[in-house]
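Participant: Just to be clear, the model below is a prediction. Sequence and coordinates:
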Amino acid sequence: MRTTIGVEEEFVLLDPETLVPVERAREAQDALRRTGDGFGRVMAEFFPSQLEFASPVCETAGQALASITGFREELSAWAAENGLIACGVGLPYRVAQEAEVTDEPRYREIASHFGLIVRDHQLNGLHVHVGVADRDAAVAASNALRPWLPVLLALSANSPYWNGVDTGFDSWRAIHSRRWTTHGIPPRFLDAADYDRRTVALRGVGGTSDAGTLNWVVRPSERYPTVEVRVFDAQLDPETSVALASIVRGLVLASAGRATGTQAAEIEPELLDSALWHAARNGLAADLLDPRDGSLADARAVVRALLDAAAGGLAEHGDTAAVSAVVDRILREGNGATRQRAAMTEGGMRGLTAAISADAVSTY
């Protein structure tokens, strides 16, 4: 049985010489709103250097790819005309320490709870929505996705630098995210009623003011009939974003018994949390937690298990070949973090600038 996907991509505007964020996202948003309406929605983000694009509800991966590619074309053109670059990276290479959050009531309210953490929260992600029957189905999908989230992070890790320094992590964004009140992989819930009871109890605790401040990397959407996966760093190219979305859809279908695939074991929460940190550090360069039995295994073998788990849903939507091609490239050439480091090694700052620009054409 087929279902829908939606893709949300966050971008940051940078000075091409210094790679420091530039607070002109509102201008870009205003200029691109008319164009964006044809492809999806353009929205403000937490900092004035950031903006988010949300695709429409898509029946096919091809529709999602056309949507985000069209927006990237327009955004990259606007940035070039204004002496900037627009980037799909988990974190900017450098940050402006004096940056203030976007002047909107919600962002000011969130910022009021997080003190010095706010200044560093210049994170950019890829969020994937998969259509589900109801909230109970969304919770069931969240439960089933939990063991696969570390390998999904490893594939998508694209934030090795912070303040001009190589952090030694493939996803420093994932490490930043751990400082929120809720973070990482959520607990297992019995059903939607259990989820609602436990998340309502969190409100007012720490910085959790509402459902939107639950910073778990998968959660039922409060606005749409979807399960939302938020584990991914923003991506360098649109093909990878859509391939990751397609994999998530395949896993969700398998979790609902609507497609067959490799089954994950029940993994203890402390092991899953450690595995997410492990994936943020190593990416695909070493081993990863194998969801089939909770052991550490070669990263390539775990990626293949991931594709096996999603295989039925990928085949149902005609996505197998496209996803396999993208994953094969990632295994051959590296995730975004590897590609950023290679660009820096080969071409210095100019090489990195060229590699991270959110061009519509694949950077593979």
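Facilitator: Thanks, I have the structure now. What you see is a predicted model, and the numbers here were worked out from it, not measured in a lab.

Participant: From now on I want contacts and neighbour counts done on CA atoms only, so please keep to that.
Facilitator: Will do.

Participant: All the strands of this protein, residue numbers only.
Facilitator: Here the chain has its strands, by DSSP state E, at 5-14, 41-44, 50-54, 85-87, 125-131, 161-162, 165-166, 218-220, 226-233, 287-289, 296-298.

Participant: List the contacts of the residue lying closest to residue 21 once chain neighbours are set aside.
Facilitator: Counting by C-alpha to C-alpha, 6 or more residues apart in numbering, residue 14 is the residue found nearest to residue 21 once chain neighbours are left out, at 4.4 Å. Residue 14 sits next to 20-22, 49, 84-87, 92 when contact means C-alpha atoms under 8 Å, 6 or more residues apart in numbering.

Participant: one step back: let me know which of the strands of the chain is tucked in deepest.
Facilitator: With neighbours taken as mean count of other C-alpha atoms under 10 Å, the strands of the chain reach their highest mean count in strand 85-87, at a mean of 29.

Participant: which strands and helices sit next to that strand?
Facilitator: Counting contacts by 3 or more C-alpha pairs under 8 Å, 6 or more residues apart in numbering; DSSP states H and E, strand 85-87 packs against strand 5-14, helix 61-81.

Participant: Nearest to residue 37, out of those?
Facilitator: helix 61-81 (9.7 Å; C-alpha to C-alpha).

Participant: Take this one as well and set it beside the first:
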Amino acid sequence: MTTTFGIEEEFVVLDPATLATADLGDVAVRELAAGEEGTVTPEFFASQIEYASPVLGTLDDAAEALGRFRRRLGDWAADHGVLAVGSGTPFRIGAHAEVHAADRYARIAADIGALAPDHQINGLHVHVGIADRDTGVHASNALRAWLPVLLALSSNSPYWHGRDTAFASWRAVHSRRWTTYGIPPVFADAADYDRGIAALTGLGATSDAGTLNWNVRLSQRHPTVEVRVCDAQLDPGSAVALAAIVRALVVAGPVVAEPAPGYGDAALWHAARHGLSADLADPGTATIAPARHAVRSLHAAIAPALRAAGDLRRVERFLSDALRAGTGATRQWRAGRHGPPALGALYRESLTRDALAPTPH
């Protein structure tokens, strides 16, 4: 039986000359939502939009859905003289950036106070279908150790206010300031999970289950476990491959030794700082090892599930390319050395370019 999944991609609209945010998200939603398979909605800031795919069964389904929407988004951006970008953070913030007018976003902005102007972050969220909520909790427990590796592989937010942060994922740094963040606790079952949510509701900015900012959580709207650790991706191929990895982790349920208290949170910080360019926490050996070793452990854990789904070759190509050429952050750094015009060209070209698409025979 095929394990279904869904993908949510967040994009930011930028001015092509300054690479600063442009508050055209509502215009994009209004003009792109009609007739779209999946949903197109606003996000926290008026410069952001989110695309949520329909329920997917295969990577080909995912590539088709994401590719179709990204092409429409790219055409829309060209018509309006802007860039639509898949990056965990925008290069610059516009002078008059506004939180979206929706009541929910206004309430969240009030709850987080002076953090609100910095909450300009874009993620790739992967939903994986589960039989029941107990199964989802068990998947969350199994995923915990692999979240730093997923963050490193997806790292794609090196710039903030036009400056190099020296972090591969500056989005992850912003996320750390939320009331809840990072690796969720271990829960015994769904009832235990629900007790945890009830205890947190009302604390800080956790007004309901939808404001939990753990890197993994159970969806309140769908029968899925939702993995939220990944940065938004420059290109559709990377988004699809990461979704395949997440699905395989849920299906495989790899069990590894529980690290020392605090280890996982430190490993997330380390992954945000370095991406794949340095050592990484390796769940397979419970050591700090070269990034390629951690990726090799991930491959070993999920290869049977990937092979059964027909996803192995595409994911192996993604992992090989990431280790050889770097993540989205590396690509942004490489382009950024030649100035904002080169970075803008990277954003424009990557939006619809699926470098991992199978070669026609």
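Facilitator: Structure received. Quick caveat: nothing in here was measured; it's all calculated off a predicted structure.

Participant: Adding distance to residue 152 of the first structure, write the strands of the first structure out as JSON lines.
Facilitator: Shown next, in JSON lines, are the strands of the first structure (distance: least, C-alpha to C-alpha, whole Å):
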{"stretch": "strand 5-14", "distance to residue 152 of the first structure": "15"}
{"stretch": "strand 41-44", "distance to residue 152 of the first structure": "25"}
{"stretch": "strand 50-54", "distance to residue 152 of the first structure": "20"}
{"stretch": "strand 85-87", "distance to residue 152 of the first structure": "21"}
{"stretch": "strand 125-131", "distance to residue 152 of the first structure": "12"}
{"stretch": "strand 161-162", "distance to residue 152 of the first structure": "20"}
{"stretch": "strand 165-166", "distance to residue 152 of the first structure": "22"}
{"stretch": "strand 218-220", "distance to residue 152 of the first structure": "12"}
{"stretch": "strand 226-233", "distance to residue 152 of the first structure": "7"}
{"stretch": "strand 287-289", "distance to residue 152 of the first structure": "11"}
{"stretch": "strand 296-298", "distance to residue 152 of the first structure": "15"}
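
Participant: Indicate which one of those strands is closest to residue 274 of the first structure.
Facilitator: Short answer: strand 287-289, nearest of these by C-alpha to C-alpha, at 9.3 Å.

Participant: Show me what residue 232 of the first structure aligns to in the second structure.
Facilitator: Mapped onto the second structure by TM-score structural alignment, residue 232 of the first structure lines up with residue 230.

Participant: That match: what's it in contact with?
Facilitator: Residues in contact with residue 230 of the second structure (C-alpha under 8 Å, 6+ apart) are 123-125, 150-151, 154-155.

Participant: again, but for residue 226 of the second structure
Facilitator: 125-128, 216-219 are the contacts of residue 226 of the second structure under C-alpha under 8 Å, 6+ apart.

Participant: so which of those persist in the first structure?
Facilitator: On the basis of both residues aligned by TM-score structural alignment, their matches' C-alpha atoms under 8 Å, what survives of these in the first structure is 125-128, 216-219.

Participant: nearest residue to the equivalent of residue 163 of the second structure over in the first structure other than its sequence neighbours?
Facilitator: Mapped onto the first structure by TM-score structural alignment, residue 163 of the second structure lines up with residue 165. In space, residue 165 of the first structure comes closest to residue 93 once its chain neighbours are excluded; the distance is 8.0 Å by C-alpha to C-alpha, 6+ apart.

Participant: can you check residue 187 of the first structure too?
Facilitator: Residue 187 of the first structure's closest residue in space is residue 269 (C-alpha to C-alpha, 6+ apart), at 7.0 Å.

Participant: in the first structure, what residue sits furthest out from the centroid?
Facilitator: residue 81 (27.6 Å; C-alpha atoms, centre = their mean).

Participant: Stretch 307-315 of the second structure spans what distance, first to last residue?
Facilitator: Its start and end residues considered, stretch 307-315 of the second structure measures 10 Å (C-alpha to C-alpha, to the nearest Å).

Participant: what's in contact with it?
Facilitator: Under C-alpha under 8 Å, 6+ apart, the answer for stretch 307-315 of the second structure is 2, 58-59, 241-242, 244-245, 303, 306, 356, 358.

Participant: so which of those residues is the most crowded?
Facilitator: Among the contacts of stretch 307-315 of the second structure, residue 244 has the most neighbours (other C-alpha atoms under 10 Å), with 26 neighbours.

Participant: Return the residues in contact with that residue.
Facilitator: 59, 306, 311, 315.

Participant: Please repeat the previous calculation with a cut-off of 7 Å.
Facilitator: Residue 244 of the second structure makes contacts with residue 311, as judged by C-alpha atoms under 7 Å, 6 or more residues apart in numbering.
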